[in-house]
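A.B. asks: Have a look at this prediction, sequence included:
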Amino acid sequence: MISYNTKDWFTFIVRFHRSDTVSKLWPLMLAIGAYSGAVGWLEVEYFQLTDSAYVKNITVMHGLLGFVISMLLVFRTNTAYDRWWEGRKMWGALVNNSRNLAIKVGAMLPEDKAFFRKMIPNYAQILHEHLSNAETAQQLFDGLDLEIDHHKHKPNQVAKVMFDKVNQLYQSGKITGDQLIVLNAELQSFTDICGACERIKNTPIPYSYSAFLKKFIFFYVMTLPFGYAFSLGYYVVPVVIFIFYVLASLELIAEEIEDPFGGDENDLPTAKIASNIRKHIEEILQ
């Protein structure tokens, strides 16, 4: 995750980070600029169309569809941010539940602190690696023959080891039934968090919606020069480039944050969170 000062406007304006959408869109922006200039030259210079030409009225369509495309992009970005924020809440819950489990273990099982001092942070680290695996995002896709051994779900294995340990302590009489119920609730929350993160990871935005929005943006921008070349002349080139940059950037940002467990710079710092969990657990279970 990129660290920045939210109040430093000047840096945002003049600095282009490598994750900025300009670095990803500039080839398309150049191509669209050349296309817009060619359309403007053909209409104004070559065919010498006048202001009375019907093609000038195509701007009416852009005015009507502008509201539609803005609503679609608002829904797209809000949906993507909701997924990003839900992922952050899940990892925040993992931090809290790891601390709570460590505190309770430290009070109930002072002789077995070494085992849990190792295993509780291991769950967070293995969950990070599990969610970073590209194949985890494809487990629900049809027609893919993935070489995944589903019987070795690593986060489940770590949770199972911890529960086996707690159950052994109960059978040996080191903890009571009430204490078993308390510890079981904390351990169960780990699996619940893992399941919620997997739901975000392997359930992308429906293909039909994403494909339609991309096509909508493309055809909307491609028709802009036909109407605005009459009033803007060759200034239609930077105007169309800017409109494309704004619309396509919103779609790119949504694509990046809808999977908050990837390797993009704006994704959640799950590795850092897992490292913090290890540090906190080692402090509690000294």
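C.D. replies: Structure received.
A.B. asks: CA atoms for contacts and neighbours, from now on please.
C.D. replies: Noted.
A.B. asks: Which neighbouring elements make contact with the strand or helix carrying Tyr35?
C.D. replies: Using DSSP states H and E, Tyr35 maps to helix 21-41. Helices and strands touching helix 21-41, as assessed by 3 or more CA pairs under 8 Å, 6 or more residues apart in numbering; DSSP states H and E, comprise helix 207-232, helix 236-257.
A.B. asks: want to throw the ones you listed into JSON lines with mean neighbour count and distance to Arg76?
C.D. replies: Formatted as JSON lines, the entries for those read as follows, by neighbours: other CA atoms under 10 Å; distance: least, CA to CA, whole Å:
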{"stretch": "helix 207-232", "mean neighbour count": "16", "distance to Arg76": "9"}
{"stretch": "helix 236-257", "mean neighbour count": "19", "distance to Arg76": "7"}
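A.B. asks: so which of these comes closest to Asn167?
C.D. replies: helix 236-257 (39.7 Å; CA to CA).
A.B. asks: list the helices and strands that closest one packs on?
C.D. replies: Here helix 236-257 is seen to pack against helix 21-41, helix 59-108, helix 207-232 when contacts are counted using 3+ CA pairs under 8 Å, 6+ apart.
A.B. asks: looking at those helices, which is closest to Leu252?
C.D. replies: Among these, if distance is taken as CA to CA, the winner is helix 21-41, at 7.1 Å.
A.B. asks: buried set for the closest one?
C.D. replies: 21-22, 29, 32-33, 35-37, 39-41 (16 or more other CA atoms under 10 Å).
A.B. asks: List just the nearest of those residues to Gly262.
C.D. replies: The closest of the buried residues of helix 21-41 to Gly262 turns out to be Thr21 (CA to CA; 17.3 Å).
A.B. asks: so who does that closest one touch?
C.D. replies: 249, 252-253 (CA atoms under 8 Å, 6 or more residues apart in numbering).
A.B. asks: with those residues in mind, which one is nearest to Glu129?
C.D. replies: Nearest member of those to Glu129, counting by CA to CA, is Ile253, at 23.6 Å.
A.B. asks: structure B:
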Amino acid sequence: MIVTDKNKISWVWLLFHFRSSSFMVTWPRILTVTVTSMFVTYLELYYSIQEYTLTTTPFLLLGVIMGIFLAFRTNASYDRYWEGRKLWGALVNTSRSLTRQTCFMLNSVHDIMELQHLRQAFVKRVIAFVHALRCHLRNENCVEEIKKFLSPEDLSMVLQSIHRPLAILHQLGRDLAFARNRRWLNEFSYPFMDAQLNELSNILGSCERIKNTPIPFSYSVLIQRIVASYCLLLPFGLVETIGLLTPLVVLMISYAFFELDAIGNEIEDPFGLHPNDLPLTAISRNIEINLLELMNEHNRPEALKPKDDILL
């Protein structure tokens, strides 16, 4: 995610800021269309090849249709982006609630040391789940992230599993069952903590739904073809009307259409590593810091800070 101080940004800076923007992806397309329009303008003005020119009417009609398609595509992509952010916000809240319940609902007059060990192991397992979920969504290896929060035996079981976040979630359920069997967690409190585990499972499944169900490929292909055809043919409809200014107008129109298409492509998967994707690493680190603080752990990492205005 691009993080900037809006109070220190001028509109001039925004106009000429291209780093980490979708322009770095679309500029070859924009350049191709602009050069094509320059070539068409040259042929029309110096050779008067009028039989190959068009009127602006078909482009007006197609422009309206294409605007609707692009707006739908961008809105659909942003809905996925915002839903992903809400899910990770729910993950933050659920992790905190589960840790709070671990501190106050698990009680025992005897076995105080053993109970405290279970509390710490349980909370660290929640942290491991958060990191494993992030790596799962980004197709990364989570070994280095989770090994410091799990015992060697539990780590070995997780690494042998095909679905590592689900394996950790299963171990959390096992811990709750163990605490209930030892009478550290009474029958009235158990459903509340189990409901939090169900919420973690729902968050996991919802994130997987977003990641594994992209916008239909045929729709993306259609948008790409319509935008490319429109921008390439646009100079044939403008050259008789605006003459030498045709390349400039084509440049501005193609920039708008190609950028909207690129933005939709980039935020379609909000869990990636692009500059405009969700900062899952930073959110995971904040959860880790919060939970360790609730457990009075002094060895806590520092919160991640933006690097070159980008927070991953």
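C.D. replies: Ah, there it is. Keep in mind the model is a prediction, meaning the values are calculated, not measured.
A.B. asks: now what about the TM-score between them?
C.D. replies: After superposition, the two chains reach a TM-score of 0.88 (TM-score structural alignment, normalised by the length of the first structure), with 268 aligned residues with a CA RMSD of 1.9 Å.
A.B. asks: can you redo the buried residues of helix 21-41 of the first structure as TSV with distance to Ser132 of the first structure?
C.D. replies: Output for the buried residues of helix 21-41 of the first structure, formatted as TSV (distance: CA to CA, whole Å):
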residue	distance to Ser132 of the first structure
Thr21	23
Val22	26
Met29	32
Ile32	35
Gly33	37
Tyr35	40
Ser36	41
Gly37	43
Val39	45
Gly40	47
Trp41	49
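A.B. asks: State whether Ala177 of the second structure is indeed within a strand.
C.D. replies: No: secondary structure assignment places Ala177 of the second structure outside any strand; it is helix (DSSP: H, G, I helix; E, B strand; the rest coil).
A.B. asks: picking up where we left off before, among the helices and strands packed on helix 21-41 of the first structure, which comes closest to Leu183 of the first structure?
C.D. replies: Go through these one by one with CA to CA and the one that ends up closest to Leu183 of the first structure is helix 236-257, at 34.1 Å.
A.B. asks: what angle do the closest one and helix 207-232 make?
C.D. replies: Our comparison of helix 236-257 of the first structure with helix 207-232, counting by axes from the mean of the first three to the mean of the last three CA atoms, to 10 degrees, yields an angle of 160 degrees.
A.B. asks: so how many other residues sit close to Phe16 of the second structure?
C.D. replies: Per other CA atoms under 10 Å, the neighbour tally for Phe16 of the second structure reads 8.
A.B. asks: Show me what it aligns to in the first structure.
C.D. replies: For Phe16 of the second structure, the aligned residue in the first structure is Val14 (criterion: TM-score structural alignment).
A.B. asks: Who are the contact partners of that match?
C.D. replies: Shown here is Val14 of the first structure, which makes no contacts under the criterion CA under 8 Å, 6+ apart.
A.B. asks: Relative to Asp8 of the first structure, how far out is it?
C.D. replies: With the distance defined as CA to CA, to the nearest Å, Val14 of the first structure ends up 11 Å from Asp8 of the first structure.
A.B. asks: list residues touching both of these two?
C.D. replies: With contacts defined as CA under 8 Å, 6+ apart, no residue is shared by Val14 of the first structure and Asp8.
A.B. asks: And Met193 of the second structure? What does it align with in the first structure?
C.D. replies: Under TM-score structural alignment, Met193 of the second structure pairs with Leu183 in the first structure.
A.B. asks: Would you point out which residue is most central in the first structure?
C.D. replies: Ile257 (2.5 Å; CA atoms, centre = their mean).
A.B. asks: residue in the second structure matching that residue?
C.D. replies: Under the alignment (TM-score structural alignment), Ile257 of the first structure pairs with Ile267 in the second structure.
A.B. asks: Not counting stretch 216-223 of the second structure itself, show me its contacts.
C.D. replies: The set of residues external to stretch 216-223 of the second structure that reach it, using CA under 8 Å, 6+ apart, is 66, 69-70, 261.
A.B. asks: What of stretch 136-143 of the second structure?
C.D. replies: Under the criterion CA under 8 Å, 6+ apart, residues 131-132, 135, 159, 164-165, 207-208, 211, 271-273 lie in contact with stretch 136-143 of the second structure.
A.B. asks: same question, stretch 256-274 of the second structure
C.D. replies: Residues outside stretch 256-274 of the second structure that contact it (CA under 8 Å, 6+ apart): 1, 22-23, 25-26, 29-30, 70, 73-74, 76-78, 80-81, 84, 134, 137-138, 210-211, 214-215, 223-224, 227, 276-278, 280, 312.
A.B. asks: now with 7 Å?
C.D. replies: With CA atoms under 7 Å, 6 or more residues apart in numbering as the test, stretch 256-274 of the second structure has contacts from 22-23, 26, 70, 73-74, 77-78, 80-81, 84, 137-138, 211, 227, 276-278, 312.
A.B. asks: how many neighbours does Asp269 of the second structure have?
C.D. replies: 25.
A.B. asks: correction: Glu111 of the first structure
C.D. replies: 11.
A.B. asks: mind checking how far it is from Ile175 of the first structure?
C.D. replies: With distances defined as CA to CA, the gap from Glu111 of the first structure to Ile175 of the first structure amounts to 12 Å.
A.B. asks: for Val166 of the first structure, same thing?
C.D. replies: 8 Å.
A.B. asks: before we move on, what about Ser36 of the first structure?
C.D. replies: Taking CA to CA, one finds Ser36 of the first structure at 75 Å from Ile175 of the first structure.
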